[in-house]
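Participant: Build me a model:
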Amino acid sequence: MVTRTARHGSDDESGDADYGHLQLTALDGWRGFVAEMHTAPNLLPTAVWTGLAEDKRDYYDDDRIDHHSRLLVVQTPTIRQVIASGRRLVQLNRNAHSGRCGLMVSGPAGTGKTTALTQLGKTVEVIHRRRHPHAADDIPLVYITIAPAATPKMIAMEFARFFDLPISRRANITDIADAVCGVSRDARVTLVAVDELHNLNTRTRTRAGADASDTLKYFSERTPATCTYAGTSLERTGLLSGTRGEQIAGRFEHGPHRSVQPGPTMDRAHRRLGRQSATTPAPAWITARARPLPAQAHPRK
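Facilitator: Modelled structure (predicted):
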């Protein structure tokens, strides 16, 4: 397991820090995401904290801010449902030769679709690592995002970039697809996660979107893995209409996503979670340095 800590006074403030661990669309970044462990910083007594030299106190506060910036994921009922559905599909597709089913997570913007997709991928990979502890070269999951106006070759290059494959600029899409599918089979890929799928809007970019959609279908048929898609309001993009859309809709489970905000449309489990979040006191390492502001410091509505 890898636990990252702040590097005081060097690369973090100069702008030369290595942000490779934030790139989930690259294999090294994804493995770092799976392996990282969040640990709360040690809470110093007030007397010790005030007695620190100014630079050491700044370093300590920077560590606390860095910890808070790594937002912890709340296991909402929706995220648990996505993980359960994805794991079930992986098991059902394990021995399928064709016609494998997939999962499609759709919903409004800002409702946690990417979070649910990455948590599903992380869960699948952790389980794979536990079951096969000596298969260090396995790559259970591939995660890519779809760029706006993506072409078939751009999508193929996203897969190749995840594996860090040396692809020549002169390589055509067939060469790239053969290389990606070969590595996927050798690395025992079991889940392919495709995010930002709404960028393949076949209503506004009919030919380009249709060709790119066919490319995803081609990869799903040649790779013995379960495909999971996520995007904003996919029902409005045209991906589920027409002959192609009917085939996609028939093979994919649809998981409309909702934000965890207490309201009249939320189910009982989400309401309970919202009440617990509102009434649970913050940990001591959050409130230890908090100071109440005077009344004039609060903005008036």
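Participant: contacts and neighbour counts: CA atoms only from here.
Facilitator: Fine.
Participant: okay, which residue is most central for this protein?
Facilitator: Thr118 (2.8 Å; CA atoms, centre = their mean).
Participant: That one sits in which helix or strand?
Facilitator: Using DSSP states H and E, Thr118 maps to helix 113-131.
Participant: Following element in sequence after that helix, please.
Facilitator: Going down the chain from helix 113-131, the next helix or strand is strand 141-145, by DSSP H and E.
Participant: Return the distance of the residue nearest to the centre of the chain relative to Asp138.
Facilitator: Thr118 sits 18 Å away from Asp138, going by CA to CA, to the nearest Å.
Participant: Quick check: the residue nearest to the centre of the chain vs Val105, distance?
Facilitator: From Thr118 to Val105 the distance is 12 Å (CA to CA).
Participant: same check, this time on Ala156
Facilitator: 22 Å.
Participant: go on, Tyr60?
Facilitator: 40 Å.
Participant: Next: Gly250.
Facilitator: From Gly250 to Val105 the distance is 15 Å (CA to CA).
Participant: In terms of neighbours, single out the busier of those two.
Facilitator: Val105 (25 against 13; other CA atoms under 10 Å).
Participant: who touches the more buried one in this structure?
Facilitator: 82, 113, 117, 228-231, 254-257 (CA atoms under 8 Å, 6 or more residues apart in numbering).
Participant: Among these, which one lies nearest to Thr215?
Facilitator: Tyr229 (13.8 Å; CA to CA).
Participant: On the three-state scheme, the closest one is what?
Facilitator: strand (DSSP: H, G, I helix; E, B strand; the rest coil).
Participant: Before we compare anything, build this one as well:
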Amino acid sequence: MTSPDTPPTEETSAGAVTTFDAFARFAATAPPTPPQPGQAPRSLEQRLAYHSQFVTVRTPAIETLTPQVRTLMILGRHQQMTARPSLIVTGPATTGKTTALLQVGRTCHLAHTRGAAPGDDSVPVAYVLVPPGATAKTLAGEFARYLGIPVTARMTTAQITGAVCHTYTAARIKHVLIDEIHRLNPRTSTGAEAADWLKDLTERIPATFVYAGNDVTASAVFTGARGAQLAGRASLIDCLALPARAGEREPFRELITALEQALDLTSHRPGTLPRLAPYLHERTAGRIGSRARLIRQAAIEAILGHSERITKTLLDTITLDHLAKSTTGPAPPNAVPGPLIGDRPHHTQAIATAASRHHATTRTRPAAHTAAARPGHRLLPPALRRPAGTGTYRRANHPAQNRRPTQLTAQHQTASSAHVSSGAGHSASRKPPPPNEPTAQYS
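Facilitator: I've put the predicted structure just below:
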């Protein structure tokens, strides 16, 4: 067992507890504890490691999930013919779903080990991550890997499934925690096969299944007939961002206060972070993961910078994750504002519009339409050209000449043709225009 002051290793991180040995070490490792009165000061490395791990504050999702899992376990204890009721923890990213799932698994594991008889080798909890692009075989392989069931490349899905069901039943697993459930996509053939396999597993293993995923109700997990089967057996627990105020309570400020009390900084002033709760809520959008990272990183910066206190000035220098920055919150101090066109002042819009028109009229023309390709002629200015496919002669865009276009009617065209035919005899005596005189081009 590692002490609370040791830095977290890869085996005890949330992404590496997908084997029984790793999960057992994670559950048995004492969580980091804040400094106690009369305790000897910790070293620099110990305090950095402590803020790297930091404490886990009981969120509303953890408080709701723990009793519901216990109730569902009792509800489905003697249910044999059909799948037992299950739970789904859903919500946006970085709202503490995986943390809640792991904390519930740790609680169940510790409760079992405290009451287990000597020699009891049963496994109370299984924790499985749904792999990206999961198929029935790869998902079955993840279940087998958790208990160390040997799997070969030649084994079929049915063979792996039989070994998993037999071993999980023999190990008397009571809770199966499945994370990243949103990766299942029943709309594809492989995803539908994996969803059917998981449904079959819930009916063959006498355990309570708890799922966690990002916005499960809006994903493909609940779509179609397969999604309806899962939705009909699972209760939802929403793990949302904490509001600044809920009735007479201030949930976000309460959690900020609990985190401040757990800091191990020598010069930090108590009450600083609760007073900054509106600012912290705006920057993190109430997301638990973003809030925890911001405070942990600020504490580490305060230790390394020898200030030993967290201030708003220090918090302003911390760069948050992209999701929190894109959701809400002010721009970093060194960011250059780049407003959209709709947000620009009128004179800025006018300048931008004029620049775009100038660019449109001065763009490079193909070589076939240049004056060099047609000796003796100069092209008309763009404002005097006739739009292709019309009989409209467009005049120059000038205030003095800003009149409506002249459209040649059929009567005018007939009269013009007659006038040209009557003057055909004089056409030969006309002199051609000088080479440098511009000639109107209508074709």
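Participant: tm score of chain vs chain?
Facilitator: Here the superposed chains carry a TM-score of 0.81, computed using TM-score structural alignment, normalised by the length of the first structure; 275 aligned residues with a CA RMSD of 3.0 Å.
Participant: hang on, the earlier thing: by neighbours, which of the contacts of Val105 of the first structure wins?
Facilitator: That'd be Lys113 among the contacts of Val105 of the first structure, by other CA under 10 Å, with 29 neighbours.
Participant: residue in the second structure matching that one?
Facilitator: Counting by TM-score structural alignment, Lys113 of the first structure lines up with Lys97 in the second structure.
Participant: do the same with His254 of the first structure
Facilitator: Under TM-score structural alignment, His254 of the first structure pairs with Leu236 in the second structure.
Participant: The closest residue in space to Gln53 of the second structure that isn't next to it in sequence: neighbour count?
Facilitator: Of all residues not flanking Gln53 of the second structure in the chain, Pro8 sits nearest, at 6.6 Å (CA to CA, 6 or more residues apart in numbering). By other CA under 10 Å, the residues close to Pro8 of the second structure number 15.
Participant: how close does Pro8 of the second structure sit to Thr2 of the second structure?
Facilitator: 9 Å.
Participant: got it, and Thr29 of the second structure?
Facilitator: Where Thr2 of the second structure is concerned, Thr29 of the second structure sits at a distance of 6 Å (CA to CA).
Participant: for Arg253 of the second structure, same thing?
Facilitator: Taking CA to CA, one finds Arg253 of the second structure at 32 Å from Thr2 of the second structure.
Participant: If you count surrounding residues, which of these two has more?
Facilitator: Arg253 (22 against 14).
Participant: Show me what that one lines up with in the first structure.
Facilitator: Under the alignment (TM-score structural alignment), Arg253 of the second structure pairs with Arg275 of the first structure.
Participant: List the contacts of its match.
Facilitator: Listed by CA under 8 Å, 6+ apart, the contact partners of Arg275 of the first structure are Pro262.
Participant: which position in the first structure aligns with Val69 of the second structure?
Facilitator: By TM-score structural alignment, Val69 of the second structure lines up with Gly86.
Participant: ugh, wrong one, Glu203 of the second structure
Facilitator: In the first structure, Glu203 of the second structure lands on Glu221 (TM-score structural alignment).
Participant: which SSE is that match in?
Facilitator: Going by DSSP H and E, Glu221 of the first structure is in helix 206-222.
Participant: Figure out how far that helix is from the centre of its chain.
Facilitator: In terms of CA atoms, centre = their mean, to the nearest Å, the centre of helix 206-222 of the first structure is found 22 Å from the chain centre.
Participant: and if you look at stretch 25-44 of the second structure?
Facilitator: 33 Å.
Participant: can you list contacts of it?
Facilitator: Outside stretch 25-44 of the second structure, the residues touching it (CA under 8 Å, 6+ apart) are 1-5, 11-13, 17, 50, 53-55, 105-107, 109-110, 261-264, 303.
Participant: so where is stretch 28-37 of the first structure in the second structure?
Facilitator: Against the second structure, stretch 28-37 of the first structure falls on residues 21-30 (TM-score structural alignment).
Participant: And for stretch 147-154 of the first structure?
Facilitator: Using TM-score structural alignment, stretch 147-154 of the first structure pairs with 131-138 in the second structure.
Participant: List the buried residues for that stretch?
Facilitator: Neighbour-count burial for stretch 131-138 of the second structure flags 131, 134-138 (criterion: 16 or more other CA atoms under 10 Å).
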